[in-house]
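Chemist: this one's sequence-less:
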């Protein structure tokens, strides 16, 4: 059923996020009027795929279904399954609880205590230690920091763990999904030197130079860096950047296909908005443009957005991306030594 008037929409979405004062209700309603039928159709197909089961393993058909979106009721369990997190959790019963009951590094704990209340200030579930998700978030971050002491706690993890909690509604599942993201899917992203993030920013710049040379020249002319424009895209995995429904569709693919999806999304955002970027004629205008393209009608329509991600980004051979990452990583490391 389509939403007909903006008065029918709550000021808070189904995930607990308050809609900003400039929220475009008309764009959202137009999107939902189309998307509700998509959700109904996808739910029916997923129900047929799963049968009596809650999750299903990997396969060509499952990959195709994941790209078209996992229904909310199956999302947490499917993320656990396709990322390998469920198997890890079942192989280590009691491990999560033991981390919280063990000896804790007070310095790390203090860093987490400072950051936890800053997580999603626009979300009603992250405001109260007694009734909300702040205690759960604190526990997950403390456990992960003591599980992976090389990384410990890194800023940005609070947003990722927070969104995982909203979806899974379970501390231990969130811990294992965070583990899969940081250790398996995004190695070197959350290290102290953030070598993985810096590498992927340079990879993006290289791809823009190749596929949208005018944009690359435009950014260079105004002496902006791609790090200034896109660091948050990669660190937060587009959380707090793109609309929540779009982020969740990206994460569906991230857990199934790996970190290549982040580069597909980043290059699609640039290529799809080439003219808007080129029309921005000074330093401040370009920065504002990069913020607006992540909140406009195209970004809100998560279904069309994800279809474009796989069309606009074109062929993305994993071997070529790996080679490009290796070359860019060498450049980043050389720059660090200067």
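Modeler: Received, thanks. All values reported here derive from a predicted model rather than from experimental measurement. Numbers count the residues shown, from 1 in each chain.

Chemist: only C-alpha atoms for contact and neighbour calcs from this point on.
Modeler: Noted.

Chemist: please verify my assumption that residue 324 contacts residue 201.
Modeler: No - counting by Cα atoms under 8 Å, residue 324 does not reach residue 201; the two are 11.5 Å apart.

Chemist: which one of these two has more residues nearby?
Modeler: Shown here are residue 324 and residue 201; by other Cα atoms under 10 Å, residue 201 has more neighbours (26 against 18).

Chemist: give the contact list for that one.
Modeler: 226, 227, 230, 231, 234 (Cα atoms under 8 Å, 6 or more residues apart in numbering).

Chemist: among those residues, which are in helices?
Modeler: Of the positions in the contacts of residue 201, 226, 227, 230, 231, 234 sit in helices, assigned by DSSP state H.

Chemist: what about the second one, how many neighbours?
Modeler: Residue 227 has 17 neighbours, counted by other Cα under 10 Å.

Chemist: residue 219 versus that one, what's the distance?
Modeler: Relative to residue 219, residue 227 is positioned 11 Å away (Cα to Cα, to the nearest Å).

Chemist: and the fourth one, by the same measure?
Modeler: Residue 231 is 15 Å from residue 219, where distance means Cα to Cα.

Chemist: show me which of the two is the more surrounded one.
Modeler: Comparing residue 231 with residue 219 by other Cα under 10 Å, the one with more neighbours is residue 219, at 21 against 17.

Chemist: ok, for that one, nearest residue in space, not its chain neighbours?
Modeler: In space, and not counting its chain neighbours, residue 219 is closest to residue 225: 7.3 Å by Cα to Cα, 6 or more residues apart in numbering.

Chemist: quick check: that neighbour touching residue 217?
Modeler: No - counting by Cα under 8 Å, residue 225 does not reach residue 217; the two are 11.4 Å apart.

Chemist: next up, a structure to set beside the first:
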């Protein structure tokens, strides 16, 4: 058997498949039945039983329901309703700038190259159309490297048009576009918040990073800009996005802190060059369940995150500005 000759349940070619026990299969079937019941009573669970919904989403949405649930919890249908029924098709009729066309073309072949959908011309062309349509829809953003991974993840579970509206919702309503517009204000704000959270929650790592001159711009850029879709297992990417679409960007900080905590020994023993190399491999060897358990073990309030964001906007602390801040 040659390398990457087996197709996993998400559509990625890999070397081998995990062997599930009868107990694990039984548990998975039980989860699917619980979710089927919940979806039949969606109005109730999304309002009066929201706590139960949140708990189940944090444990992971069954893949057979994932696309449907993502579309539901994101409010994409409501966002779509603000535009004419044929708006996506009309966007496809518009010409993109040559710069955007070329930038998208460069990323098509390197976005999930081991996924069956994007190995084929049809899948890559679907991703191409979606990204071009968004560049017309939001011309201030256009296209920036990193966006293709988010759009491609949605295309694995949803139709092209539904993926577009989910992508547009995430960019606009979840404010991810601030990671991609000129000067990337959202990503720099996230670096500041991450520094504050690392200092509060992982002081030994904060001290070590200070000693070896490592800032979030060096280890967390691809975490935030791709939503943990690069250098991470697909299980981690999906679990992060399950939570992101219900709870927002706080999960990015939780997952980032969890990554640092799980690998704290290796990190604190590393020098600058070793840390840069490790950052490309740690995510793929991290267990998704362990990451999520660790992520939610932190006492992380929205109040603290909002305070750090306010500090960054009005009176940033120099110790958290350990990268070159770009202002408009």
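Modeler: Structure received. All figures in this text were calculated on a predicted structure; none of them were measured in a lab.

Chemist: wait, which of the contacts of residue 201 of the first structure is closest to residue 299 of the first structure?
Modeler: Closest to residue 299 of the first structure out of these is residue 230 (15.7 Å), distances taken as Cα to Cα.

Chemist: what does the closest one align to in the second structure?
Modeler: Taking TM-score structural alignment, residue 230 of the first structure has residue 220 as its aligned residue in the second structure.

Chemist: what's the separation between the closest residue to residue 8 of the second structure other than its chain neighbours and residue 114 of the second structure?
Modeler: Beyond its immediate neighbours in the sequence, the residue positioned closest to residue 8 of the second structure (Cα to Cα, 6+ apart) is residue 17, lying 6.4 Å away. Residue 17 of the second structure sits 15 Å away from residue 114 of the second structure, going by Cα to Cα.

Chemist: more neighbours, those two?
Modeler: For residue 17 of the second structure versus residue 114, neighbours defined as other Cα under 10 Å are more numerous around residue 114 (15 against 11).

Chemist: for the counterpart of the more buried one in the first structure, what are its contacts?
Modeler: Residue 114 of the second structure maps onto residue 122 in the first structure, with residues paired by TM-score structural alignment. Residue 122 of the first structure is in contact with 17, 18, counting by Cα under 8 Å, 6+ apart.

Chemist: buried set for the biggest helix by length in the second structure?
Modeler: Counting by DSSP H, the longest helix found in the second structure is helix 22-40. Applying a neighbour-count criterion of 16 or more other Cα atoms under 10 Å, one finds 31, 32, 35, 38, 39 buried in helix 22-40 of the second structure.

Chemist: what packs against the helix or strand that it is followed by?
Modeler: Counting by DSSP states H and E, the next helix or strand C-terminal to helix 22-40 of the second structure is helix 42-46. Applying 3 or more Cα pairs under 8 Å, 6 or more residues apart in numbering; DSSP states H and E, one finds that helix 42-46 of the second structure makes contact with helix 50-58.

Chemist: can you show me the strands along the second structure?
Modeler: For the second structure, the strands defined by DSSP state E cover 6-7, 13-14.

Chemist: so which of those is nearest residue 98 of the second structure?
Modeler: Residue 98 of the second structure sits nearest to strand 13-14 of all the strands of the second structure, at 33.0 Å, using Cα to Cα.

Chemist: how far is that closest one from where the chain is centred?
Modeler: 21 Å (Cα atoms, centre = their mean, to the nearest Å).

Chemist: again with stretch 77-91 of the second structure
Modeler: That offset, for stretch 77-91 of the second structure, works out to 24 Å (Cα atoms, centre = their mean).

Chemist: any idea how far apart the tips of that stretch sit?
Modeler: 18 Å.

Chemist: other residues contacting it?
Modeler: Contacts of stretch 77-91 of the second structure (Cα under 8 Å, 6+ apart): 71, 133, 134, 136, 137, 161, 164, 165, 169.

Chemist: centroid residue for the second structure?
Modeler: Residue closest to the mean C-alpha point of the second structure, counted by Cα atoms, centre = their mean, is residue 227 at 2.1 Å.

Chemist: that one against residue 241, yeah?
Modeler: Yes - Residue 227 of the second structure is within contact range of residue 241, at 7.3 Å (criterion: Cα under 8 Å).
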